[in-house]
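Participant: sequence first, then the predicted structure, then my questions.
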Amino acid sequence: MESLYLLIPIALVFVAIAIKVLFWAVKSGQYDDLDTEAHRILFDDIKPRQPRRDSEGEAEQDAQRRESDS
């Protein structure tokens, strides 16, 4: 019974802290847009890099270099 005199105030302090954190999260906009973050994982952000070719002659030169190396 005597332990309840200690545990009840501690529990009330934890509840008060949890409520304060909840109101802070709502006030700061943590729950404003829940759908965007849920859908973001479905789409790729980074596009794969493809080699750039400035001209067709450069591609032919690369092919010739590969042939001469092997």
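Facilitator: Perfect, I can see it now.
Participant: use CA for all of it now, contacts and neighbours both
Facilitator: Will do.
Participant: longest helix in the chain, please.
Facilitator: Here the longest helix in the chain is taken by residue count, with DSSP state H as the criterion, and it is helix 2-27.
Participant: if you count neighbours, what's buried in the helix or strand hosting Ala59?
Facilitator: Assigned by DSSP states H and E, Ala59 belongs to helix 56-69. Buried residues in helix 56-69, counted by 16 or more other Cα atoms under 10 Å: none are found.
Participant: one more to weigh against that first structure:
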Amino acid sequence: MIDFFFLVPIAIGLGLAGLASFMWTLKNNQYDDMEGAAQRILFDGNDRPAP
């Protein structure tokens, strides 16, 4: 039973850290250009499709 007094705060802390990092990515516009990244992998530096 004493283990729960250590594990529960650790789990809550890790959950809050994950939520904070997700909110940081939203604030810094990490998810704005979803199609640009998908199209960028198809082209190399010469603006033509990769072989």
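Facilitator: That came through, no problem. Every value quoted in this text rests on a predicted model; they were computed, and no experiment measured them.
Participant: tell me how the two chains score on TM-score.
Facilitator: Remark: TM-score between the superposed chains equals 0.82 [TM-score structural alignment, normalised by the length of the second structure]; 47 aligned residues with a Cα RMSD of 1.3 Å.
Participant: hang on, the earlier thing: check which helices and strands the helix holding Ala59 of the first structure sits against.
Facilitator: Secondary-structure packing of helix 56-69 of the first structure (3 or more Cα pairs under 8 Å, 6 or more residues apart in numbering; DSSP states H and E): no helix or strand packs against it.
Participant: what distance separates it from the centre of its chain?
Facilitator: Taking Cα atoms, centre = their mean, to the nearest Å, one finds helix 56-69 of the first structure lying 42 Å from the centre of the chain it belongs to.
Participant: kindly report the same for stretch 36-43 of the first structure.
Facilitator: Mean-position distance between stretch 36-43 of the first structure and its chain equals 9 Å (Cα atoms, centre = their mean).
Participant: also stretch 7-25 of the second structure?
Facilitator: Shown here is stretch 7-25 of the second structure, whose average C-alpha point lies 13 Å from the average C-alpha point of the whole chain (Cα atoms, centre = their mean).
Participant: tell me the secondary structure at Asp47 of the second structure.
Facilitator: Here Asp47 of the second structure is recorded as coil under DSSP: H, G, I helix; E, B strand; the rest coil.
Participant: neighbours of it, how many?
Facilitator: The local packing of Asp47 of the second structure (other Cα atoms under 10 Å) involves 9 other residues.
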